[in-house]
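Visitor: Sharing a sequence plus its predicted fold:
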Amino acid sequence: MTTCQRSQVNRGVPVHSTITPGRFGRRSTTWYGRIRDAVDHLVRSSPSRFAILVFTALILVFTVLFSLPIASADRTITPLHDALFTAVSVICVTGLATVDMATHWSGFGNILVFVGVNIGGIGVLTLASLMGLVISRRLGLRAKLMAASDSNPSRIHAGPVNEGQAVRLGEVGSLLVTVAISAFVIEVVVAALLFPRMLIDGVAVGEALWHSFYYSAMAFTNTGFSPNVQGLDQFANDYWFLSALMLGVFLGSLGFPVIYAFARAFRGPRRWSLHVKLTLVTTVALLLLGTLFYILLEFDNPKTFGSLNAGDTIFQSLFMSMMTRSGGFSTIVVSDLNGSSLLLSGMLMFIGGGSASTAGGIKVTTLAILFLAAFAEARGKQEMEAFGRRIPSDMLRLAVSVVLWGATTVAVSTILILHISKAPLDMVLFDVISAFATCGLSTGLTADLPPEGVYVLAATMFMGRVGTVTLAAALAASQSRQLFKRPEERPIVG
C-alpha cells in the first residue's frame, strides 16, 4: 500500500473509490452537473449576463403561457406580438398593454399577470436567492453576491466599490428576509385598505377581495394594470382608494435598501446611509415639485383639472405626480394633458424611483449625484459631498453612463416608432419614455401600434428594466486592466 493509499485509509476514504469531480475545480461527469458548472461559471464571470438570461428566460416562458388558449377569455390563441409584449410588460413591471387587460385574459391569464408582476417587482435574482434561503436555510457567497448585485447595481462591475454600500454582504441574508416580509406585508396592508372601500362602492365580496389584492400588487410593483374595464373611473373621486394606491406606489418606489434601513433604525435617521438620505430627499423634492407644476399647468385645462376646486386640483396633481414616478395609474385621459404637462410627465418618468426598487427610470440617486457634481463644480470643489460624506468620482461616471445610455435608448426607440406609426412626436416620446421607465402611462398610442412597433416598444421596456448599465456591462466581452497612462490633454468643454 502506497503512502497516498495509507493516508486515504486513515481519512476514511476507500482505496479504490472514485471521487466524483464537482464544483471544486473539476468538471462534473453528469449532464446536470455540467449544466450546474456552466451556470456557476457564468454567475462568477458575469452576473449581469446571468441576470439578462434569467429575465429573458422568464419572458419567453410567460410568452408561451400567455399564448395558450386557456389564458384568454375567449379561449383563442393570443397573437405572438401581443403575448410577447404582455410578458415583457408583466416581468418588467411596466403596465403598458396592447390588449384590454380587464377583458382579454381569463382567470388563468390574470393569475399569470399577478404572479409575473410580483416576480418582476421583487427582482428575479433576489427571488432566486430567497428560494435558496428557504431551501438551504443559509446563503452561500455566490448567492449573497447575486442578491447584493440586485440591491446595488454597482457590484456588477469588476474592482472595488469605493463607497460604503447600501447593503453589505454580511447583511444580505437579513435583507432578503426583509424583502420577503416587506413585500408581503405592504401588499396585504394596501389590500386591507382597498377592500372595504370596494364593498362600500357595491362590489361583490369575492370580486372585491380579488381586485383589492390585484390593485395592491400593481401599486407596490409600480405596474399600474387595472382589472376594471373603465380603469380607475369608478374610484376617481374616492380619495381613500387613491391614497392607498399612492401609499403602495411610494413604498415600492423607495427601494428595498431604504425599507431595510427603516426596519433597522426607523427612529435613528443619523444611522441611515447616504443612499437612504439621498433617495428620500430627492424623492420628496420631485414629488412636491411635480405636484406644483401640475397645478400651474393644468388648473385651467377643462379636460383635466379645470372644473375642479382648489382642494381637488391639489390632490389630483399630487396623485399624477406620484404616478409619473413609475406608478402607472391615472384618473384622467393622459392625451388630454397640455403639451407642457406631457413633457413634464416625460421628465418625471425618465427619472423614476429609487435604486433596487420596483420603479424604473434612471433612478433618483442618479439625478442627485449629477446635481451634486454640478454644485461641486460651481463651487470649485474637486469632490462631491452630501450629508457629511464624500462621494467618489467613479459614481459620477456611472451616473453619466446611466443617463447617456438611457437617453440613447429613448432616442433610438422614438425615431423607430415615429417612422413606423407616423404619430405626433409628443405622443410617441411620452409612450417611449413610459416604456423605458417601466411606468405604464400611455396616450393611447401603444394599443394602436402595428406588430413591428410593438416589438420595438417591448425591447425598450426590456432595456429599461434590466438596466442600461447592466446591459452594457453584459455586452462587454471582458474588462482589461490598462498598465500605462497616455499623455494628458484637456479638450474644450461648454
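Guide: Alright, I've got the coordinates. This one's a predicted model, so the numbers in the text were calculated from it and none came from an experiment. Numbering: from 1, shown residues only.

Visitor: hey, let's count contacts and neighbours off CA atoms from now on
Guide: Noted.

Visitor: quick one: the strands in the chain?
Guide: Using DSSP state E, the strands of the chain run over 384-386, 389-391.

Visitor: Got another one to weigh against that:
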Amino acid sequence: MTAPFDEREAELAGRPSRRPSVRNPGRAVVAAFAVGVVGGTLLLLLPVARSGPGGASPLEALFTATSALCVTGLAVVDTAEYWSAFGQVVILLLIQVGGFGVMTLATLLGLFISRRLGLSSRMVAAAETKSVGLGDVRRVVLGVATISLTVEAVTAALLTLRFALGYGYSPGESLWLGVFHAVSAFNNAGFALFSDSLIGFAGDPWICLPIAAAVILGGLGFPVILELVRQHRHPRRWSIHTRLTLVMTAVLLVGGTVFVTAAEWANPHTLGALEPAGRVLAGFFQSVMPRTAGFNSVDTGAMNGGTLLGTDVLMFIGGGSAGTAGGIKVGTFAVLLLAIVAELRGDPDVDLFDRRMSSGTIRQALAVALLSVAAVVVPTMVVSLTSAFTLDEVLFEVTSAFATVGLSTGITADLAPGHQLLLVVLMFAGRLGPVTLASALVLRDRRRLFRRPEGRPLIG
C-alpha cells in the first residue's frame, strides 16, 4: 500500500504521518517578523544610528524599523537628514530582509498549504501554480534570492549612472544612492534618501522609469516572475495565477495613469507645474506607487480630494500575491469583481480563463476583503475622532499603513504618539495579515457529513 499523501489522509487512514504536523504555520511567519522588528529597533536606538546628538527615541526607532521591515515607507522623521550612514544601512538591511522574507515565506507557506490539501485539491494547486515545484524549498529560496539580486543590481546600475552623469554626484555617492533606491524600489518599501522623496526628479524618465519598473516587478510576486522567466515564449502555458496577476496589473496601471493624470492635470501644486510630457510621466509614476511603494514625484498632500480617494482604492487593492506589494492583492479583488459580474448576469458559476472558481475561493476572498475593510475603517474612525486632521488625510494615512504603501499626506510625523503606535500595528498587520489569514482560511477547511435546509433571507 502506498504511503498517505498528507496528514489528513494519514489520520483518516489510521496511521501517523511521517512529517511533523504544523497546525499554525502563520505563527512562525509572525514570530520571525516580530523578532526582526525588535532587532531593528534596538539597532536604530544606538546613538551611532542618528546623525545628530543623542539617539533616537524608542517610538522613532520602533516606527522606522517596522516601516522598513514591513516594506512600507511611512516615516516620522526625515530619513535623509535624521539617520546617519549607519542608520541608513540598518534601514536598507531591514528592507532587504523584509522584502526577501515576504516573498520567500509567502511562497513557502503556499507550498506548505498545498501539501496539507487533499489529493484532488493538491493536483489542482499544482496545475495552477506550476511555476513553483511543490516541496522544493531550496529552489524557492535560491530563486527568490537570484531574482531579487538581479533586478536590484540592474536597477542600481542604471540609477548610479544617472546620478553620476546627470546630477554630478561623486562615484561613491552615486553608487550608494543607486543601491539604496534600487533595493527600496524592488522591495516596494518607498524609503528615499531625499527629503522630498523623488519630487526633484519628477520629469526625469532615467530616474522614474527604472524605479517604477523595479516596483512593478517586485509587486508581481515571485511565482509570476519565475514563470515568466521560464515560459516567456509560451503564454498559453501560463498558470491562471500568472495570467490573472498580469491582466489586473495592466488594467490598474493603465486605469490609474489615466485617472491620476486627468484629475491632477490642471492642479498647479502637482502635475500642473510640469511640462505636458512630465505630467504624463508623473501621472504614470503616481499610478504605480499607490499599489505597491511609497515613492512620490509630486506633493501627495496637495492632491485633490477625489484623487486622494482614488489613490486609497489603489492602495487597498495592492499588488500580486507572494510579492512585496501590500493590500488585499489583485487576485482577491479580481475574484470578488468576477463574482459580482456573475451574480448580475445570473450565472451559477464564477468563471475565469476557462476555469470555474470554487465557492471556497470566493468565500476566502470575501473574508480577506471585508476584514481588511474593518482594519481600515475602525482605525480611521479612532484617529478622526481624536485628532484635528481631516477625514481625507486620516483615511489616506491609515490605508497607506495597512496596505504597506508608504505614501503620506504629510501628517504622520504630527500624529500623537498613540496614533503613531496604531500605525505601527497596522503596518505589521497589513504586511502579514492577508497572507496568514488566507492560509488559515485554507487550512481550516473541514468536512461536514450533513447540510442544513436552504434558507433565503431578504437581500437589499
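Guide: Arrived safely. All values reported here derive from a predicted model rather than from experimental measurement.

Visitor: Trace Val405 of the second structure over to the first structure, please.
Guide: Taking TM-score structural alignment, Val405 of the second structure has Cys439 as its aligned residue in the first structure.

Visitor: Next up, the contacts around its match.
Guide: Cys439 of the first structure sits next to 94-96, 222-224, 323-328, 349, 359-360 when contact means CA atoms under 8 Å, 6 or more residues apart in numbering.

Visitor: Just the buried ones among those residues, please.
Guide: 94-96, 222-224, 323-328, 349, 359-360 (16 or more other CA atoms under 10 Å).

Visitor: What's Pro269 of the first structure aligned with over in the second structure?
Guide: Superposed on the second structure with TM-score structural alignment, Pro269 of the first structure falls opposite Pro235.

Visitor: That match: how many residues sit nearby?
Guide: 12 (other CA atoms under 10 Å).

Visitor: now Leu280 of the first structure
Guide: Neighbours of Leu280 of the first structure using other CA under 10 Å come to 16.

Visitor: likewise Arg34 of the first structure?
Guide: Count around Arg34 of the first structure with other CA under 10 Å applied: 15.

Visitor: again, but for Cys208 of the second structure
Guide: Cys208 of the second structure: 21 neighbours (other CA under 10 Å).

Visitor: which ones are touching the aligned partner of Gly301 of the second structure in the first structure?
Guide: Applying TM-score structural alignment, one finds that Gly301 of the second structure aligns to Ser335 in the first structure. Going by CA under 8 Å, 6+ apart, Ser335 of the first structure touches 427, 442-444.

Visitor: Most neighbours among these, please name it.
Guide: Ser442 leads the contacts of Ser335 of the first structure on contacts (other CA under 10 Å) with 25 neighbours.

Visitor: Roughly how far does the residue lying closest to it once chain neighbours are set aside sit from Cys439 of the first structure?
Guide: What sits nearest to Ser442 of the first structure in space, not counting adjacent residues and going by CA to CA, 6 or more residues apart in numbering, is Asp431, at 5.4 Å. According to CA to CA, to the nearest Å, Asp431 of the first structure and Cys439 of the first structure sit 9 Å apart.

Visitor: do the same with Gly361 of the first structure
Guide: Gly361 of the first structure is 8 Å from Cys439 of the first structure, by CA to CA.

Visitor: what touches both of these two?
Guide: In contact with both Gly361 of the first structure and Cys439: 326, 349, using CA under 8 Å, 6+ apart.

Visitor: how near is the match of Gly301 of the second structure to Gly444 of the first structure?
Guide: 7 Å.

Visitor: repeat for Ala51 of the first structure
Guide: Ala51 of the first structure is 31 Å from Gly444 of the first structure, by CA to CA.

Visitor: Now check the first structure for the residue matching Gln96 of the second structure.
Guide: In the first structure, Gln96 of the second structure lands on Asn118 (TM-score structural alignment).

Visitor: Next: Gly143 of the second structure.
Guide: In the first structure, Gly143 of the second structure lands on Thr178 (TM-score structural alignment).

Visitor: if we can go back for a sec, got a markdown table for the strands of the first structure, with mean neighbour count too?
Guide: Formatted as a markdown table, the strands of the first structure follow (neighbours: other CA atoms under 10 Å):
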| stretch | mean neighbour count |
| --- | --- |
| strand 384-386 | 17 |
| strand 389-391 | 14 |
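
Visitor: now the ones you listed in JSON lines, with distance to Val113 of the first structure?
Guide: Rendered in JSON lines, the data for those read as follows (distance: least, CA to CA, whole Å):
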{"stretch": "strand 384-386", "distance to Val113 of the first structure": "41"}
{"stretch": "strand 389-391", "distance to Val113 of the first structure": "40"}
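
Visitor: what span of the first structure lines up against stretch 57-67 of the second structure?
Guide: By TM-score structural alignment, stretch 57-67 of the second structure lines up with residues 79-89 in the first structure.

Visitor: Quick one: distance of that stretch to the chain centre.
Guide: How far stretch 79-89 of the first structure lies from its chain's middle: 18 Å, per CA atoms, centre = their mean, to the nearest Å.

Visitor: which residues touch the match of Gln96 of the second structure?
Guide: 217, 221.

Visitor: Phe85 of the first structure versus that one, what's the distance?
Guide: The separation that Asn118 of the first structure has from Phe85 of the first structure, given CA to CA, amounts to 17 Å.

Visitor: Noted, bye for now.
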